[in-house]
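*Asks:* just coords:
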């Protein structure tokens, strides 16, 4: 008779204890939320509290960190922000830059596929980035091969092995024809169009490659027309256009970095005599200006331009994107973009580099602080080098040039490659192409510093950030 009552009493006590424990946990969480965050955590937002941009969601939902076996970069991120690392003197910087390039060329030559291309659709993980259709692989493969071939154009002038590899790569690309969309709302082909334009411009600018000029003149003209056709209604470019299927993208998903990179490639094509359709660049600049933020940042895309306070739109989340945006505006003589804008943009990358460096090598897109993603790490550093090429000369630029070269040397893997994101089997190849182009641009600027200083000189410590995070 008493046994059921004892059981009921025991269950009641257990339920009361569980309720007390639950309330204590809630109180503890509330206390932690109410406690002001330390300065080093400023701007850090829990993943669950942020509504991600549509394109970010599409990328994240396809990744599966539990089954990834892709290697991560071999240089671990330290607790000391890279902005505080010493910058080598000119002679040491020049030596390290040349050594990194030599290792990178060796890796490139050893990893060209038998058909002349670079990269592969093979992936070490069961779930990968969103494809829509298998046609996306053709876009990735073509863009990666164009990038690596672009990095071989200059070395091919003096290195027979690089010249042979470049010829095989060009032959493969010439046989591919026009790369189309995967579907009406997914077109990673924009990357192929962008870097085919860059490669074609580099081939046509090289007097040593006159035998290739006719074929690549035709490719240049074709890609210019494709770029105009794929330009969205509001002037930008993107790789998604969800819920909108038309002959031209709607522009709802246009990104600042795709738009900036395409403006840069079209300007280079125009320098080689390409006839850019009227209004193409002007429309793109209008789109770019809409995404400009007074902090020096640029919105991730047109769909996010009104969310200025979004973590991915803050400088700490945009340092890898804002370089190409500043470059495109500066080269187009846009109002409010001058040499100081260029230098300050690079300084922002240097000061906030810790955040984008944390994202390098991570397998989930946009999982890092401020929604940084690894796949635009070397993209951003390449355009940073282009910015420094055009920035006003002086001690300020000299220091930034050596800092960027040193960062590339630090990021290089022991086998000579570079890596920032496990995009199927394309990650090492495209990252190495970007890094090699970056060092190629920086090397002559460092050589000039060596000549001017005799290879030595004081190495000033980087200044503290002049603006609060983000």
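*Replies:* The structure has been received and is ready for your questions. For clarity, every value in this text was computed on a predicted model and none was experimentally measured.

*Asks:* alpha carbons only for contacts and neighbour counts from here, please
*Replies:* Fine.

*Asks:* check contacts around the residue nearest in space to the middle of the chain.
*Replies:* With distances taken as C-alpha atoms, centre = their mean, residue 376 lies nearest the centre of the chain, 1.5 Å away. Applying C-alpha atoms under 8 Å, 6 or more residues apart in numbering to residue 376 gives the contacts 320-321, 420.

*Asks:* alright, now check it against this:
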């Protein structure tokens, strides 16, 4: 008991340093977003994409070449481009960067497929490609060009249907059952499925994309099967049999619950009440430190509650997707708290990143953060008005 008390006293000052203390107002938000935009503009590849298979380390996640990196680049580029557009930055260099990114999307998204039968990382590329396409469609004034973005989005939705797991929903690995098939039979994960569904829901809302009822129903059912009574969501379909291992407890589910609650709510699930969303929003802010402990660690799932670094900015962004369903006044309260965290975590170079993933981590982390700040900004400036997508 005495040793435990001593440990708490020793650690208290260190934990206090982790508390966000950023000043949040429209000016500091605008400056933070400008720095993030500047990073993405400077970091963009000459061909218009972001990220690449460089900055390797001795420990890298499984990534069959070249297809896995096609997926990683599509996902990181989709997030970076969406973040640039959401920022509302109208400087000439930013517009030029957006146009270069749009051209890359038009040329490369139609080519994206799974690397081989062991991975379906392409689900991330299709989902975040859809996020970018939705924004390109909204900003386009030419009717023919808008139709082109919609057609490309319809193709991405069709490809997602093609790669849906046999158990419903989507995952990213298919290496453990020793079985290969036309449709994946791997690890359906609650959060990958939520990611895809939310991107599809936005595409339907903005572009009028038609979704397959069969695909939507089976993937929603997959998330439901992975939900526990307290609205934690287990990591994957197989984890249903182990709901109380650390990664599946509330602290391990902090980021997943934001996305999964938002996905179910977007498609009309009545069990996800305002109270549920409010509870998990409060819990996310209060326990953000658990996610932060995993930031920048190169080994996935090595820390408390088996958290990985890449949970962090994923959770930051999907917090905004979940809190959208709350009353406007409560959205404003949460927006200020979230903005404090984001501003506090910004790197000196203007980027945000949470996990060293080759050279994709800074583009995707910065894209997530800019989209989240774009949601926060109007709520902080005008607390009575809801934030637009």
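*Replies:* Okay, I see it. What you see is a predicted model; the values in this text were computed from it and never measured.

*Asks:* would JSON lines of the contacts of residue 376 of structure 1 with distance to residue 88 of structure 1 and neighbour count be doable?
*Replies:* Formatted as JSON lines, these follow (distance: C-alpha to C-alpha, whole Å; neighbours: other C-alpha atoms under 10 Å):
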{"residue": "320", "distance to residue 88 of structure 1": "23", "neighbour count": "33"}
{"residue": "321", "distance to residue 88 of structure 1": "26", "neighbour count": "30"}
{"residue": "420", "distance to residue 88 of structure 1": "24", "neighbour count": "26"}
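
*Asks:* circling back: the residue nearest to the centre of structure 1 -> structure 2?
*Replies:* Structural alignment (TM-score structural alignment) places residue 376 of structure 1 against residue 311 in structure 2.

*Asks:* same question, residue 420 of structure 1
*Replies:* In structure 2, residue 420 of structure 1 lines up with residue 354, judged by TM-score structural alignment.

*Asks:* my guess is its match meets residue 364, correct?
*Replies:* No. Between residue 354 of structure 2 and residue 364 there is no contact, the gap being 9.5 Å when judged by C-alpha atoms under 8 Å.

*Asks:* from residue 235 of structure 2, how far out is residue 204 of structure 2?
*Replies:* Counting by C-alpha to C-alpha, to the nearest Å, the gap from residue 204 of structure 2 to residue 235 of structure 2 is 27 Å.

*Asks:* of the two, which one has the most company?
*Replies:* In this view residue 204 of structure 2 and residue 235 are compared by other C-alpha atoms under 10 Å, and residue 235 has more residues nearby, 24 against 16.

*Asks:* tell me the contacts of the more buried one?
*Replies:* Counting by C-alpha under 8 Å, 6+ apart, residue 235 of structure 2 has contacts 189-191, 226, 247-248, 253.

*Asks:* and which of those is nearest residue 143 of structure 2?
*Replies:* Taking C-alpha to C-alpha as the measure, residue 143 of structure 2 lies nearest residue 191 of the contacts of residue 235 of structure 2, at 34.7 Å.

*Asks:* find the nearest non-adjacent residue to the alignment partner in structure 1 of the closest one, please.
*Replies:* Mapped onto structure 1 by TM-score structural alignment, residue 191 of structure 2 lines up with residue 257. Of all residues not flanking residue 257 of structure 1 in the chain, residue 321 sits nearest, at 5.6 Å (C-alpha to C-alpha, 6 or more residues apart in numbering).

*Asks:* gap between that neighbour and residue 97 of structure 1?
*Replies:* Computed as C-alpha to C-alpha, the residue 321 of structure 1 to residue 97 of structure 1 distance reads 24 Å.

*Asks:* swap in residue 231 of structure 1?
*Replies:* According to C-alpha to C-alpha, residue 231 of structure 1 stands 37 Å off from residue 97 of structure 1.

*Asks:* what does residue 110 of structure 1 give?
*Replies:* Taking C-alpha to C-alpha, one finds residue 110 of structure 1 at 20 Å from residue 97 of structure 1.

*Asks:* and the two? which has more neighbours close in?
*Replies:* More neighbours surround residue 97 than the other of residue 110 of structure 1 and residue 97, with 22 against 10 (other C-alpha under 10 Å).

*Asks:* residue in structure 2 paired with the more buried one?
*Replies:* Looks like residue 97 of structure 1 aligns to residue 29 there (TM-score structural alignment).
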